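[1] Below: sequence and its predicted model.
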Amino acid sequence: MSGNGRRLLVLLACVLVLACVAGAAVWRASDRAHAKDRVQPGGPTVASGAVSLTAGGPQRIVFRSMAWGPHRDELATVPAGDPDGPRTASGVKCLRFYAAGGTGICLQAVHGPVSDSYRAVVLDAGLHVTRKVDLAGIPTRARVSPSGRMVAWTVFVGGDSYAGTDFSTRTSILDTRTGALEPTLEDYTVTRDGSRLRAADLNFWGVTFADDRHFYATVATGGHTYLIRGDTATKAAVTVHGNVECPSLSPDGTRIAYKKRVPGLPADAPWRLYVLDLATGREHATAETRDVDDQAVWSDDHTLVYALPGDYGSDLYSVPADGTGAPRLLTRSALAPAYLP
C-alpha cells in the first residue's frame, strides 16, 4: 500500500474514533435530558426552596431525592413527621450524603463527555461549599461526627459491590476545623486479640463516629470482616466483634446497627440487619428479613432507617432496633437520609 493510502486509512480511523466519542457524548446528554423531563407517576410533590442543615424546630429529614423529574438526585427535605410528604429540593446534587452538627458531606459525580469522575464536597449549614476533595473511586458511604467537625467517606477503587470478595475500598477522614485529611485508614495500626494485623489485604469501610476523636468502622482481611474502634489521635484501632459491615452507632452510643452475612443466604444477597450491644457483646436480628445492603441510620434511640431497592432507585424503610415489630415503608424514592434534631 502506498504512503498516501496508509495516511488515508489512519485519517479514516481517527474520524471513526471521534465520531464514536461525539456519539457517546450526545447519547449521555440526551439520556440525562430525558431523565430530567420524566416525572414519576404518582410520585411525591417536589418544589425548589431553601434547605438548611441547621438544627432547631421540628425534626426534619434531608436525603437524596430519587423521584423522577427535574429535581432527581438533589438534596431534599421533609418533616420527620411526614416522611413521604411534599419535598423541598435544594438544587445540590449528591450520590451519597450525610449531615450532623450543621455540616454536610456530599459525594458527587462530575460528568465528563465520556466518563465521570467523583469528588467529596463539604457543605455548611446553608449548603454552601467549604471544601472539595477529588475521589479515587465510586462513592459508597459517608458520615459526619455529631459535632459536625469530622467527616468521613468510603469509595470503591476496585469493584462496585460489597457482595463478593473482589473489591477494594478507600476510606478517608477529614477534620473540617484544621483541614487535615487522612487519605486512607490503611496507615492505622489495627490490633486483634492483642496482636497487630499486618495483612496486605486490609480493607476499611463504613465509618460511624462516636465523637470527634473516636469512631467505629469495618475492616476486612482473609475473607473475614470485623468491627473496629478507631482513634484519630493515635492512628490506632482494635477489633471489637466479628462479621460486622457498615456499622452505625446509636445516638446514645450503646449499640451498633450493621449488616451481617448470614450463612445459607444467596451470595449476591447475603446480609441481614442486626444490632450489637457494645457492653455485653450480644447481637440480635431485626425484624427486617430482606437483604439490606446499606449503612443504616438511627432516627432515634429505638428505630433504624435504611434503603432497599425501589422502582425508581431506592425507598427508605424503618424497623424497631430491638428486634420486635415489622418493617414499614417510610419514604419512597429516597436514599442516604440524615435526621436533623
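    All right, it came through fine.

[2] rest of the way, CA atoms for contacts and neighbours
    Fine.

[3] Nearest spatial neighbour of L265, chain-adjacent residues omitted?
    W271 (7.7 Å; Cα to Cα, 6 or more residues apart in numbering).

[4] Could you report the distance from that neighbour to D311?
    From W271 over to D311 the distance is 21 Å, taken as Cα to Cα, to the nearest Å.

[5] Between the two, which is the more surrounded one?
    It is W271, of W271 and D311, that has more neighbours when counted by other Cα atoms under 10 Å, with 23 against 11.

[6] next up, a second structure to put side by side with the first:
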Amino acid sequence: MNKRLLITLTAAVLLGGVAVGYTALSGAAPDNAAQSVPSSGGPRLMVLSNGKLSTVSRTDPAGSREVTAQNCDRVYEAAGTISCLRPVGALKAGELAVLNHDFKELKTVPLTGFPNRTRVSASGRMVAWTLFVDGHSYAANGFSTSTGIYDTKTGTLVTSLEEFAVEGMPARPVDTNYWGVTFTADDNRFYATMSTGGHRYLLEGDFAARTVKPLNDFDNVECPSLSPDGTRIAYKKAVEGDPQKGWRVSVLDLASRKITELAETRSVDDQPAWVDDKTVAYSLQREDGLNDVWSVPADGSGTPAILVPEASSPAPIS
C-alpha cells in the first residue's frame, strides 16, 4: 500500500468519526418527523435531516417531514433517481448508492474520500459526485478532490474526470482538480469547476467526447448549478477573488453573461440548488453545528429566509 493511499484511508476513518460525531450532536429528528417512506401528495423537497434522507412539502417546508432509514452525507434526486453519498464508517470507506424512488439500489460504487457534492441530471439518467481525497475545504491549500460520473442508462462509469482531455491545453496539468458537476438537459454536456496552477475555472464538459473546456471569462467561481430552464447558472464565487474571504452566491445569465450577486451576503460554502426557476437554496451551518436550508430569490431581490430548519442537501423532487 503506497503512502498516499494509507494517508487517504486514515483520513477517511478520522472523518468518519467526525461524521458520527455530527449525528450525535445534532440529536434526534424533529418531533413532527415520521419514520416512513416519502409519499406523494404535492410537490416535495428532499433534504437530509440529522443525516437521514427526508422529504418535506414545498408549500410548507418548515412543517412536518417524512424521515427514512437511509443514511447519507449528501443526497440529490431527479426524475426518480436518488444519489446518496453514504457516510464513511470507522471500518469502511464511503460509497455512492444510486437508488430508485422505492429506495431499491440500482448501483453501488465504492469510494475513497470524504463525500462532498452530488448531482443527478434532470432526466434521472446521469449521476455525478465529488469527494475530498486530501483536505476538507476549498479554501485550503493542497486539497485534492475526486469527481466521477455514472450513466445509469448505459452503465458507463467514469471514476475520475481527470481521464478527460482539457481543450486548449496540450497536456493535462498534474495538479488538476474537479468538483461540483451540474448537467444540461441533453444528459451529455455538463458544467463543473476545475482548478490548476492556483486558478479556478468554470468549465463546460462533453461526456461522450471525454473533453472539458475551461470558460476563461469567469474566475474564482465554484460549484455551478444549472437552472431548471437551462438559462442561468448559480454558483459561489470567492469574495474579492480570495477563498479565504468567503463565498458569495451569484447567478450567471448564459445568454447575456450578466452576473447577479444574490441577497445572501454571508459566506455560503455549498453547491446551490434551484427549488424552481426563481429560487435558489443552500445550506448554512449554525453556531451550534447544525445546518439549516436557506433560500433567496435568484434575481438578486428580497432577503434570505430559512426554508427547512435543521436540514441540509436540498433537492426538489421531480
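    The structure has been received and is ready for your questions. For clarity, every value in this text was computed on a predicted model and none was experimentally measured.

[7] what's near enough to touch the residue nearest to L265 of structure 1?
    K259, K260, R261, V262, L265, R290, D291, V292, D293 (Cα atoms under 8 Å, 6 or more residues apart in numbering).

[8] go again using 7 Å as the cut-off
    W271 of structure 1 is in contact with K259, K260, R261, V262, D291, V292, D293, counting by Cα atoms under 7 Å, 6 or more residues apart in numbering.

[9] Please work out how many residues are found near the fourth one.
    It refers to V262 of structure 1. 14.

[10] so how far is M46 of structure 2 from the equivalent of it over in structure 2?
    If you follow V262 of structure 1 across to structure 2 using TM-score structural alignment, you land on V239. To M46 of structure 2, V239 of structure 2 is 30 Å away according to Cα to Cα.

[11] neighbours of the closest residue to D116 of structure 1 other than its chain neighbours, just the number please.
    Among residues not flanking D116 of structure 1 along the chain, V110 sits closest, at 5.5 Å (Cα to Cα, 6+ apart). Residues contacting V110 of structure 1 under the criterion other Cα under 10 Å number 11.

[12] same check, this time on R328 of structure 1
    Neighbours of R328 of structure 1 using other Cα under 10 Å come to 13.

[13] Which position in structure 2 pairs with it?
    So R328 of structure 1 corresponds to A305, using TM-score structural alignment.

[14] Thought P297 was touching its match, still the case?
    No - A305 of structure 2 is beyond contact range of P297, at 9.8 Å (criterion: Cα atoms under 7 Å).

[15] who touches the match of R328 of structure 1 in this structure?
    A305 of structure 2 neighbours (Cα under 7 Å, 6+ apart): W294, S295, V296.

[16] For the residue mapped onto R87 of structure 1 from structure 2, give its distance to F164 of structure 2.
    R87 of structure 1 maps onto R65 in structure 2 when the alignment is built from TM-score structural alignment. Using Cα to Cα, one obtains 41 Å as the distance from R65 of structure 2 to F164 of structure 2.

[17] And those two? Which one has more around it.
    R65 (27 against 16).

[18] Quickly find the element holding the residue nearest to D116 of structure 1.
    Assigned by DSSP states H and E, V110 of structure 1 belongs to strand 103-111.

[19] Secondary structure element holding the closest residue to V47 of structure 2 other than its chain neighbours?
    Among residues not flanking V47 of structure 2 along the chain, P314 sits closest, at 4.6 Å (Cα to Cα, 6+ apart). P314 of structure 2 is part of strand 312-316 when elements are defined by DSSP H and E.

[20] Mind reading off the mean deviation between that strand and structure 1?
    With mean Cα distance after the TM-score superposition for structure 1, strand 312-316 of structure 2 departs from structure 1 by a mean of 0.8 Å once superposed.
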